[in-house]
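Chemist: predicted structure and sequence below. I'll ask about it afterward.
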Amino acid sequence: MGTARRDQPDGRKRRWQQHNADRRQAVIDAALTVLARDLEPGAELSVQQIADEAGVHRTVLYRYFADRTDLDVAIQQEICNRAGVLLLAAVTLEGTPREIAHRIIDAYVGWGAENVALMRFAERDIAGAASKPLDDAIGQIAEQIELVIGGFLALLDAEVSDEDRDALTPYVFLLVGGVMAAVRSWSSRDELRPPAPAFTRLLADVTWLQIEGLAASRDIEVPDLPVEQLLNIEEA
């Protein structure tokens, strides 16, 4: 009986923590709904708009966030989490190397075209924020792409200098950052020209030519074969 009584406060505490987490998530979801549905890209998102969508008084809203900075960073984090799930799912070894590059870029172009307001909010510098969720998200995507490139180089048994290996991480950030900058410029237009499929092809072609050209300058021949087939050849 004594043990049960000691456990009861812990149980109530866990339920209260879960309640707060659920309410916090509901507010974040409401903010994303307002951004996607009601606001022009780059427009200010007010606390009142979020509170109205969440169905709470604005003073109640701040029970779940320390201040406006905490709220804005939490919104950015959720945007990056949702985009990250989509992009990380595209970073796989399925298809040829060129198809892999196209698939990753296609995922980002598609998400950017459909979520311009969310993308703009995630890019904002939040006053007083200790970190920027977008930077962390870019780092995670770049890390996965670097792992794919590293695995592919190992599969080809390519000779890579120590200097090039040391430069691989910033090089991948260059590729990722270039694609993001291009999508940002394209998605800022009143009319998305060229259409998303054509823009994806162009961006994927340019990115692939950079990769292929750099490989050729290091005497690395990138075979136009599915990675799975290359794996089977390696095993044989």
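Modeler: Done, it's in.

Chemist: switch to C-alpha atoms for all contacts and neighbour counts from now on
Modeler: OK.

Chemist: Asn20 and Tyr64 touch, don't they?
Modeler: Yes: if you go by CA atoms under 8 Å, Asn20 and Tyr64 touch, sitting 6.4 Å apart.

Chemist: between these two, which one's more packed in?
Modeler: Tyr64 (18 against 15; other CA atoms under 10 Å).

Chemist: for the closest residue to that one other than its chain neighbours, which three-state class applies?
Modeler: Excluding the flanking residues, the one nearest Tyr64 by CA to CA, 6 or more residues apart in numbering is Arg24, at 5.5 Å. Three-state assignment for Arg24 (DSSP: H, G, I helix; E, B strand; the rest coil): helix.

Chemist: quick one: Arg24 from Ala30, how far?
Modeler: Plainly put, Arg24 is 10 Å away from Ala30 if you go by CA to CA, to the nearest Å.

Chemist: which helix or strand contains the residue positioned nearest the centre of the chain?
Modeler: Central residue of the chain (CA atoms, centre = their mean): Gly84, 3.4 Å from the mean position. If you go by DSSP states H and E, Gly84 is part of helix 68-90.

Chemist: show the subsequent helix or strand relative to that helix.
Modeler: Taking DSSP H and E, what comes next after helix 68-90 is helix 97-114.

Chemist: what does that following helix contact?
Modeler: 83, 86-87, 90-94, 119, 179, 183-184, 187, 196-197, 200-201, 203-205, 207-208, 222, 224-227 (CA atoms under 8 Å, 6 or more residues apart in numbering).

Chemist: now do it and helix 68-90, the angle between them.
Modeler: 150 degrees (axes from the mean of the first three to the mean of the last three CA atoms, to 10 degrees).

Chemist: list the helices and strands whichever helix or strand comes after helix 97-114 packs on?
Modeler: Going down the chain from helix 97-114, the next helix or strand is helix 116-123, by DSSP H and E. Here helix 116-123 touches helix 2-38, helix 68-90, helix 133-156, going by 3 or more CA pairs under 8 Å, 6 or more residues apart in numbering; DSSP states H and E.

Chemist: about what we covered before: what sits against the closest residue to the residue nearest to the centre of the chain other than its chain neighbours?
Modeler: Spatial nearest neighbour of Gly84, chain neighbours left out: Ala137 (6.7 Å); criterion: CA to CA, 6+ apart. By CA under 8 Å, 6+ apart, the residues touching Ala137 are 80-81, 84.

Chemist: quick check, Leu35 in contact with Glu44.
Modeler: No: here Leu35 does not reach Glu44: they are 9.1 Å apart, not a contact under CA under 8 Å.

Chemist: structure B:
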Amino acid sequence: MPGRRVPSAAPSPPSALPDATSVDGRSTRWADHREARRAEFVRVARRTVHHHGPDVSMEEIAAAAGTSKSIVYRYFTDKTGLQIAVAELVVRQIRDALEAVLHHVSTPREAVRAMVAVYLEMIESSPHVYAFVTRDGSVESGGPLGHFLDAVTALVAAPFARALTEEAADDEEQRAAALADAWGAGAVGFVRGAGEWWLAHRGEPGTPDRETLTAQVAAWLWAGPVGLLAREHPRSTTTPTTAPAHPAAQHPTGGDEAAPTPREQR
């Protein structure tokens, strides 16, 4: 009796699992979408704060973005996280404006004035945004204020550090860089204090305008430790280029979307 025929195994169906390439592609697209959405929330938050003040709620920011507060919280753990994100945007805009201005200067003294001008222009063009990123926070690095000041300090110390280290001996470069960092922290604190005093006293008799205050604060900084350090590490004499009279005015950093807008106080 012939043996029973065993049917051949049916072919295996194609795997239902996606290959690694498609998974990676979707993950990348999702990450890009999430980053773009987060950046949009930051821009909306800045615009809302600029127009309505630093006390705006997360509900108001969400409404301006056309969504709900719960959706916003998917991108920021809390309001502090949003403050830090807006501060990062402000610092990037300060950096871009300062870098543009520094192309027109050739000495550390001109760089000091440019830094003061850019900073004061930023706080004047949008006091609400400035208050939002510097309020209700510890000066420790984890808070909005500390995060903002740390970033600005590193930014403004960079050109002075280059000025010191270019002429320093190899064994002095580390010391010169550390001195530049110390100066950056002190300079930012000084400019911040002078700027906040000025915001509180604008319009009062005797209060200088922004251009006058810029020149005065820069002169004070230069006459103090920054001038001393520069004289200890003189640079080769160069023919200075013509710097803009008021560089910050040509590279606005504040306001709604960092575009030139009528000042809020008007």
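Modeler: On my side now, so go ahead. Just so it is clear, the structure is predicted and the values come from calculations on it, not from any experiment.

Chemist: just to revisit the earlier point, which residue in structure 2 lines up with the residue nearest to Tyr64 of structure 1?
Modeler: In structure 2, the residue matched to Arg24 of structure 1 (TM-score structural alignment) is Arg38.

Chemist: quick check: the aligned residue in structure 1 for Glu121 of structure 2 vs Ala181 of structure 1, distance?
Modeler: In structure 1, the residue matched to Glu121 of structure 2 (TM-score structural alignment) is Gly110. From Gly110 of structure 1 over to Ala181 of structure 1 the distance is 15 Å, taken as CA to CA.

Chemist: do the same with Ile145 of structure 1
Modeler: Counting by CA to CA, the gap from Ile145 of structure 1 to Ala181 of structure 1 is 18 Å.

Chemist: and if you look at Asp7 of structure 1?
Modeler: 53 Å.

Chemist: ok, Tyr64 of structure 1 next?
Modeler: 34 Å.

Chemist: cool, Ala31 of structure 1 as well?
Modeler: From Ala31 of structure 1 to Ala181 of structure 1 the distance is 25 Å (CA to CA).

Chemist: higher neighbour count, those two?
Modeler: Each of Ala31 of structure 1 and Ala181 has its neighbours counted (other CA under 10 Å); Ala31 has more, 25 against 12.

Chemist: that one and Ile50 touch, don't they?
Modeler: Yes: the pair Ala31 of structure 1 / Ile50 is scored as a contact, 5.1 Å apart, by CA under 8 Å.

Chemist: the match of Glu121 of structure 2 and Leu192 of structure 1: what is the separation?
Modeler: 12 Å.

Chemist: now which residue in structure 2 aligns to Trp186 of structure 1?
Modeler: Aligned partner of Trp186 of structure 1 by TM-score structural alignment: Trp198.

Chemist: quick one: the stretch of helix or strand that match belongs to to helix 108-125, angle?
Modeler: Element membership for Trp198 of structure 2, per DSSP H and E: helix 173-201. For helix 173-201 of structure 2 against helix 108-125, the angle between stretch directions is 40 degrees (the same axes, to 10 degrees).

Chemist: what helices or strands is helix 173-201 of structure 2 leaning on?
Modeler: Using 3+ CA pairs under 8 Å, 6+ apart: helix 173-201 of structure 2 touches helix 108-125, helix 144-167, helix 210-221.

Chemist: got the angle for the last one vs helix 108-125?
Modeler: Think helix 210-221 of structure 2. 140 degrees.

Chemist: I'd like to know which elements helix 210-221 of structure 2 is packed against.
Modeler: helix 108-125, helix 173-201.

Chemist: closest one to Ala230 of structure 2 among those helices?
Modeler: Closest of these to Ala230 of structure 2 is helix 108-125, at 7.6 Å (criterion: CA to CA).

Chemist: now the closest one, how far from the centre of its chain.
Modeler: On the basis of CA atoms, centre = their mean, to the nearest Å, helix 108-125 of structure 2 sits 14 Å off its chain's mean C-alpha point.

Chemist: what does stretch 224-237 of structure 2 give?
Modeler: 28 Å.

Chemist: need the contact partners of it.
Modeler: 108-109, 163-164, 166-168, 183, 221-222.

Chemist: turn those into JSON lines, including neighbour count and distance to Ser138 of structure 2.
Modeler: Listed next are those as JSON lines, based on neighbours: other CA atoms under 10 Å; distance: CA to CA, whole Å:
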{"residue": "Pro108", "neighbour count": "21", "distance to Ser138 of structure 2": "31"}
{"residue": "Arg109", "neighbour count": "17", "distance to Ser138 of structure 2": "31"}
{"residue": "Ala163", "neighbour count": "21", "distance to Ser138 of structure 2": "32"}
{"residue": "Leu164", "neighbour count": "25", "distance to Ser138 of structure 2": "31"}
{"residue": "Glu166", "neighbour count": "15", "distance to Ser138 of structure 2": "35"}
{"residue": "Glu167", "neighbour count": "15", "distance to Ser138 of structure 2": "37"}
{"residue": "Ala168", "neighbour count": "19", "distance to Ser138 of structure 2": "36"}
{"residue": "Trp183", "neighbour count": "21", "distance to Ser138 of structure 2": "21"}
{"residue": "Leu221", "neighbour count": "20", "distance to Ser138 of structure 2": "26"}
{"residue": "Trp222", "neighbour count": "19", "distance to Ser138 of structure 2": "29"}
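
Chemist: what's the most buried one of the helices and strands packed on helix 210-221 of structure 2?
Modeler: helix 108-125 (a mean of 24; mean count of other CA atoms under 10 Å).

Chemist: and the helices and strands packed on helix 116-123 of structure 1: which comes nearest Ile126 of structure 1?
Modeler: Closest among these, using CA to CA: helix 68-90, at 6.6 Å.

Chemist: what comes up buried for the closest one?
Modeler: The neighbour-count check on helix 68-90 of structure 1 (16 or more other CA atoms under 10 Å) flags 70-80, 83-84, 87-88, 90 as buried.
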